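In: Task: produce atomic coordinates for the following.
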Amino acid sequence: MNNYYKYLPVSEVDKSWGLYVLNVGCTHIEKAQVYPPRNHPAHHYFKWDEGRVFDEFQLIYILNGEGMFESKSCPLTSVKSGTLLMLYPYEWHRFKPNDETGWEEYWIGCKGNILQHIHKHHFFPKETPAYYLGTHESVINLFTDIIEHTRLEKTGYQQLISGMLLHLFGKIFSLSKQIRFDKKNKHEEVINQAMSLMQANISSSLSFEKIAGDFCISYSLFRKEFKLYTGMSPHQYFLQLKLNKAKIRLMGSDDPVKQIADELGFESAYAFSKIFKAKMGCAPNHFKKKIRR
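Out: I've put the predicted structure just below:
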């Protein structure tokens, strides 16, 4: 790894995009090396005894070494190779590699309304800022690609790397959920079968209590694990499938609302219209008119 860092100029246009990168870098820390390195920029330098606070988000991916991390919301915790640390604006923190191992780190500092929205909705809680992803090639490639674009600074590069950065946030969220689910959960096959069953019976009514019983697990456990895996309860997931199918029918056919409601297993056209409006913001007929203007 060749050590590199760069602090980027940011225009008002870049800020209005909603997500922008402030700084990037990669550093190889030798065993027993002073950390942070002495050449670290003053406004990002810190001493272990004092820690640090700054006004940006940062992603720090640790490889080939071990260390420790602590923040205001997270007690002192060990960091192993393959861990991604997430730092938050105005949140005191400190971290360092072990003298016995050193480590390699990639980092990106960033800001923007998109990140504020993600943080507000607790996708990445301050209480759990360390995400073990393992040594993941796709994550490394995103960091290195972003770094390479900052070397060149071609016109429009901020918008390009902000899109890559959002991809990185999505990758971190997805991988952390998959790893956590694989370690702690034995019901992934059951959930996938249930999802396939819903797809195959989209025109019917289903009893999720019966489905759970057929898989020999309690309904409460089935619902809990299904929501952990998909982000939705079984009922909401099945309803979303039906509404997506209804939207396709409304956009591509002249079938009356009652016929669509009947064929998708709703109790009545009134019940279908009420649910459709609650979820989509307008009644089925109004939706059809807007699409076909």
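
In: CA atoms for contacts and neighbours, from now on please.
Out: Will do.

In: I62: neighbour count?
Out: 27 (other C-alpha atoms under 10 Å).

In: That one against T83, yeah?
Out: Yes - taking C-alpha atoms under 8 Å as the definition, I62 is a contact partner of T83 at 5.5 Å.

In: and the longest helix anywhere in the chain, what does it pack onto?
Out: Looking across the chain with DSSP state H, the single longest helix is helix 157-184. Contacts defined by 3 or more C-alpha pairs under 8 Å, 6 or more residues apart in numbering; DSSP states H and E place helix 157-184 against strand 20-29, strand 130-132, helix 137-152.

In: and it with strand 20-29, angle?
Out: Computed by axes from the mean of the first three to the mean of the last three C-alpha atoms, to 10 degrees, the angle separating helix 157-184 from strand 20-29 equals 60 degrees.

In: the strands in the stretch 1-150 of the chain, which residues?
Out: With DSSP state E, counting those that start in this stretch, the ranges of strands along the stretch 1-150 of the chain come out as 4-7, 20-29, 57-63, 67-71, 77-79, 83-87, 93-97, 103-111, 130-132.

In: Now render those as a markdown table, adding distance to L152.
Out: Below are the strands of the stretch 1-150 of the chain laid out as a markdown table (distance: least, C-alpha to C-alpha, whole Å):
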| stretch | distance to L152 |
| --- | --- |
| strand 4-7 | 11 |
| strand 20-29 | 13 |
| strand 57-63 | 21 |
| strand 67-71 | 33 |
| strand 77-79 | 33 |
| strand 83-87 | 26 |
| strand 93-97 | 30 |
| strand 103-111 | 16 |
| strand 130-132 | 30 |
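
In: closest one to K290 among those strands?
Out: Smallest distance to K290 across those (C-alpha to C-alpha): 34.6 Å, for strand 20-29.

In: Relative to the whole chain's centre, how far out is that closest one?
Out: Relative to the centre of its chain, strand 20-29 is centred 21 Å away, using C-alpha atoms, centre = their mean, to the nearest Å.

In: Would you mind confirming that Y20 makes contact with N113?
Out: No - at 9.4 Å, Y20 does not count as touching N113 under the criterion of C-alpha under 8 Å.

In: who has more neighbours, the two?
Out: Neighbour totals were compared for Y20 and N113, and Y20 leads with 28 against 14 (other C-alpha under 10 Å).

In: let's see this one next to it:
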Amino acid sequence: MGGINDIKKEQNKVGSHKNIWHGVGRQRIEIPRSVLKSRIQNNALLRQMYICGLGYYPRATHHYTYRKKGLPENFLFYCVDGHGFYTIGDKRYEVGPGQCFILPQNVEHAYGSSENDPWTIYWLHFGGSLLPNFNALPVIQKHFKPNPVRSSNEMISLFSKIYKTLELGYSIDNLLFANMCLSHYITLFIYNQKHFVASPSEKIDCIDSAILFMQEHINENITLNELSHRYNYSPSRFSSLFKQRTGYAPIDYFIQMKMQKASQHLGITDKSVKDIALSMGFDDPYYFSKRFTKVMGMSPTKYRSVTRD
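Out: Purely as a prediction, here's the structure:
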């Protein structure tokens, strides 16, 4: 009888109370502040990025939360069904199935489900000393707006592993496992496309396309003018876009890819340095060695001897 009464109480309490949603099927874990302070924030391995709480809200009727000053942590939301909305400052966004978004720390926000078609969401609340650096990344700022994600069993499976581990208590092993899973869980959303093999018909942006083009032509020489013309940009604009995404100028990035490939040849073949240089598009072995040393931190000959010891 107790179980039935509990369900009836929960049904009568459906909705948000003190920024916590109550409803049938709710799953929710919040790490106690005492645990965060004593076992995580004092741990050099964990304090940089750590889970504060996570949950699953199915058909979250009357779900609504507003925080004037936001929170000192981030929220990652993944909507799998239904619809909802959120605001960051004075900007409002609509959210539907197969979309995710991040609410950044210390920013006024609100979020809630649609009255007519309440959302089903997975959410994860995470903090850490590196959060300001994390939120400064362009790929993270892109996710302050709703982003479509391709569904993967791994997303739900990893969420479940984290949740079930934390249900077993806050031993150091459980905390380490859950928080070591955190970075991978986040990449499933912010680098969603990298977890799938792109189909031939799938459109990818010009920077990713340019990197694939470099890989396919790793044995050749490519100029900045050739790349920029290929994607209908001026050389300066293309270079700026490429550097914004990767942190490197296009040709410097291409040289690094060449040296990575060359290091593989040095490690697993008996080809001469001259032959490897030629295969990477370098007519001058001396110049190749100079570039290899700058990228890899040692000469090709030294690299070969080290990797074969």
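
In: neighbours around M1 of structure 1, how many?
Out: If we define neighbours as other C-alpha under 10 Å, then M1 of structure 1 has 9 of them.

In: try R293 of structure 1
Out: For R293 of structure 1, the count of nearby residues is 5 (other C-alpha under 10 Å).

In: ditto for L19 of structure 1
Out: Neighbourhood size, L19 of structure 1 [other C-alpha under 10 Å]: 22.

In: ok, and the closest non-adjacent residue to the equivalent of it over in structure 2?
Out: Aligned counterpart of L19 of structure 1 in structure 2: M49 (TM-score structural alignment). Among residues not flanking M49 of structure 2 along the chain, G128 sits closest, at 4.2 Å (C-alpha to C-alpha, 6 or more residues apart in numbering).

In: Could you do M214 of structure 2 as well?
Out: Nearest residue to M214 of structure 2, sequence neighbours excluded (C-alpha to C-alpha, 6+ apart): F254, at 6.4 Å.

In: mean deviation of the helix or strand harbouring the one you found from structure 1?
Out: Per DSSP states H and E, F254 of structure 2 falls inside helix 250-268. Overlaying structure 1 shows helix 250-268 of structure 2 at a mean distance of 3.2 Å from the equivalent residues (mean C-alpha distance after the TM-score superposition for structure 1).

In: average offset between the helix or strand following that helix and structure 1?
Out: Scanning forward in sequence from helix 250-268 of structure 2 by DSSP H and E, the next helix or strand is helix 273-279. Mean deviation of helix 273-279 of structure 2 from its aligned counterpart in structure 1 after superposition (mean C-alpha distance after the TM-score superposition for structure 1): 3.0 Å.

In: What range does whichever helix or strand comes after helix 273-279 of structure 2 cover in structure 1?
Out: Where DSSP H and E defines the elements, the next helix or strand beyond helix 273-279 of structure 2 is helix 285-296. Counting by TM-score structural alignment, helix 285-296 of structure 2 lines up with residues 269-280 of structure 1.

In: Now that stretch on structure 2. Mean distance?
Out: Superposing on structure 2 places stretch 269-280 of structure 1 at an average distance of 2.3 Å from its equivalents, by mean C-alpha distance after the TM-score superposition for structure 1.

In: Show me what counts as buried in that stretch.
Out: 269, 272-273, 275-276 (16 or more other C-alpha atoms under 10 Å).

In: And the residue nearest to M214 of structure 2, how far from Q264 of structure 2?
Out: In this view, F254 of structure 2 and Q264 of structure 2 are 16 Å apart by C-alpha to C-alpha, to the nearest Å.

In: hang on, the earlier thing: what about the residue nearest to M49 of structure 2, neighbour count?
Out: Neighbourhood size, G128 of structure 2 [other C-alpha under 10 Å]: 19.

In: Please name the residues that touch the aligned residue in structure 1 for it.
Out: Matched by TM-score structural alignment, G128 of structure 2 corresponds to G112 in structure 1. Contacts for G112 of structure 1 (C-alpha atoms under 8 Å, 6 or more residues apart in numbering) come out as 15, 18-20.

In: Same question for A130 of structure 1.
Out: Applying C-alpha under 8 Å, 6+ apart to A130 of structure 1 gives the contacts 79, 83-86.

In: top of those residues by neighbour count?
Out: L84 leads the contacts of A130 of structure 1 on contacts (other C-alpha under 10 Å) with 25 neighbours.

In: Quick check, that one in contact with H136.
Out: No - taking contacts as C-alpha under 8 Å, L84 of structure 1 lies outside contact range of H136: 10.8 Å.

In: returning to what we had before: and the gap between the match of G128 of structure 2 and F173 of structure 1?
Out: 18 Å.

In: if you skip the residues just before and after it, what's nearest to H136 of structure 1?
Out: Distances taken as C-alpha to C-alpha, 6+ apart put G82 closest to H136 of structure 1, at 7.5 Å, once the chain neighbours are dropped.
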